[in-house]
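In: Need the 3D shape of this:
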Amino acid sequence: MEQSATLEVVVGRVGRAHGLRGDVVVEVRTDEPDERFGIGATVRVEGTERELTVVRSRWAKGSLIVAFDEVSDRNGAEDLRGSVLVVDVEADDDPDDPDEFWDRRLRGLTVVDESGIDRGGVKDVLHMPAQDVLVIDVDGDEYMVPFVRQLVPTVDVASGKIVVSSIPGLLDPNAEEAR
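Out: Sure thing, here's the model as predicted:
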């Protein structure tokens, strides 16, 4: 039986202790917090083999409060502070919604304009309040393109390409609009 490749993905970062029973505030870094921090879920402390099993989690004032089976008191919670939490996921896993994409699957994609000319590559994805933004590397310069259908009409993860609209100035600050 063939095993598929997995990737280590960051899902959160442990913040301050919350209370005396070992609960911690988790800075969420996943689109699936209910799955990644649901009761029975396991995460690993980045750079170690230490696994933590979620025994309870709840949202309070916009923060995720999590208790792990392996952490029984405030001292243990304080020791975890600053730890980055990771999980292993299938490398080719995609969200169920065809209009959603994992950041890890977008990074490294080739960016082409509507005429098919190679313009660069996706360097990162930023999650801003209004919408997500693609950071695109064009010959060593970074351009930020809002990740909206009007500007990014096509995303084809399988072929390794995304299409960005040929709007003057979007990927070239010296471009002048045709008059």
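
In: switch to C-alpha atoms for all contacts and neighbour counts from now on
Out: Noted.

In: the longest strand in this protein is where?
Out: Ranked by number of residues, the top strand in the chain under DSSP state E is strand 6-18.

In: Quick one: residues in contact with the helix or strand just after that strand.
Out: As assigned by DSSP states H and E, the chain's next helix or strand after strand 6-18 is strand 23-28. If you take C-alpha atoms under 8 Å, 6 or more residues apart in numbering as the criterion, strand 23-28 is touched by 11-18, 63-68, 71, 73-74, 77.

In: run the last query once more with 10 Å
Out: When contacts are taken as C-alpha atoms under 10 Å, 6 or more residues apart in numbering, the neighbours of strand 23-28 outside the stretch itself are 10-18, 33, 36-37, 55-60, 63-69, 71-74, 76-78, 80-85.

In: this one as well, want them side by side:
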Amino acid sequence: MSQPTVIARIGKPHGLRGEVTVQLHTDEPERRLAVGAVLDTEATSGSGVPRALTVRSTRVHRGIWLVGFEEVPDRTGAEGLRGTRLVIEAEDAGPAEDDEDTFSEEQLVGLAVHDPDGERLGEVVGLVLGPQDRLAVRLTDGREGEVPFVAALVPEVDVAGGRVVVRLPDGLFDLEG
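Out: Reported below is the predicted structural model:
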């Protein structure tokens, strides 16, 4: 059996009617989160989260996707969904070749980070999704930071080769906390 594909991760509740924020992991939120769509869930065992949720409503508020589910009528129920992953079976996700410039967090985490001259700088430790997606990178000296995931700064992603090339702007990782 294949590994499910994550469509979104549920964040915090929004308002009183059971809406939640979602961190998208799909380029097709309008289709994947359409009203009436039934999505399987992955949640902590014993959390009480239903095995599937039916989309009741979707909207974008200040650049953040908000989703309501038929099974969750209020804020209390929405709070219990925090951290739940919304998934579909991999075969339902469509061919991975649809967009050669689209990568999942699972594909990116662990890739070696190199500069354009080939010097190893560190590794990818996460993908931060938002209005501007960012690669979370841990440098070889232990410092961590985020690099905007745009072609100008990340000109090459070679999943099969296990590496990504980044052009780090001067000072990007030099901030002291």
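
In: now what about the TM-score between them?
Out: Comparing the chains after superposition, counting by TM-score structural alignment, normalised by the length of the second structure, produces a TM-score of 0.69; 159 aligned residues with a C-alpha RMSD of 3.3 Å.

In: hang on, the earlier thing: buried sites along the longest strand of the first structure?
Out: Along strand 6-18 of the first structure, these residues count as buried under the neighbour rule (16 or more other C-alpha atoms under 10 Å): V9, V10, V11, G12, R13, V14, G15, R16, A17, H18.

In: again with stretch 25-36 of the first structure
Out: When neighbours are counted by 16+ other C-alpha under 10 Å, the buried residues of stretch 25-36 of the first structure are found to be V25, V26, E27, V28, T30, R36.

In: Of those, which is the nearest to V152 of the first structure?
Out: For V152 of the first structure, the closest of those turns out to be T30, at 22.6 Å, with distances computed as C-alpha to C-alpha.

In: mind checking the SS state of the aligned partner of D101 of the second structure in the first structure?
Out: Residue pairing (TM-score structural alignment): D101 of the second structure is matched to D99 of the first structure. Counting by DSSP: H, G, I helix; E, B strand; the rest coil, the backbone at D99 of the first structure sits in coil.

In: what helix or strand is L53 of the second structure on?
Out: strand 52-61.

In: so how much does that strand differ from the first structure once superposed?
Out: Mean deviation of strand 52-61 of the second structure from its aligned counterpart in the first structure after superposition (mean C-alpha distance after the TM-score superposition for the first structure): 3.2 Å.

In: Contacts made by the helix or strand just after that strand with the rest, please.
Out: Following strand 52-61 of the second structure in sequence order, the next helix or strand is strand 64-69 (DSSP H and E). For strand 64-69 of the second structure, the surrounding residues in contact (C-alpha under 10 Å, 6+ apart) are 10-14, 17-24, 29, 33-38, 52-60, 74, 78, 130-131.
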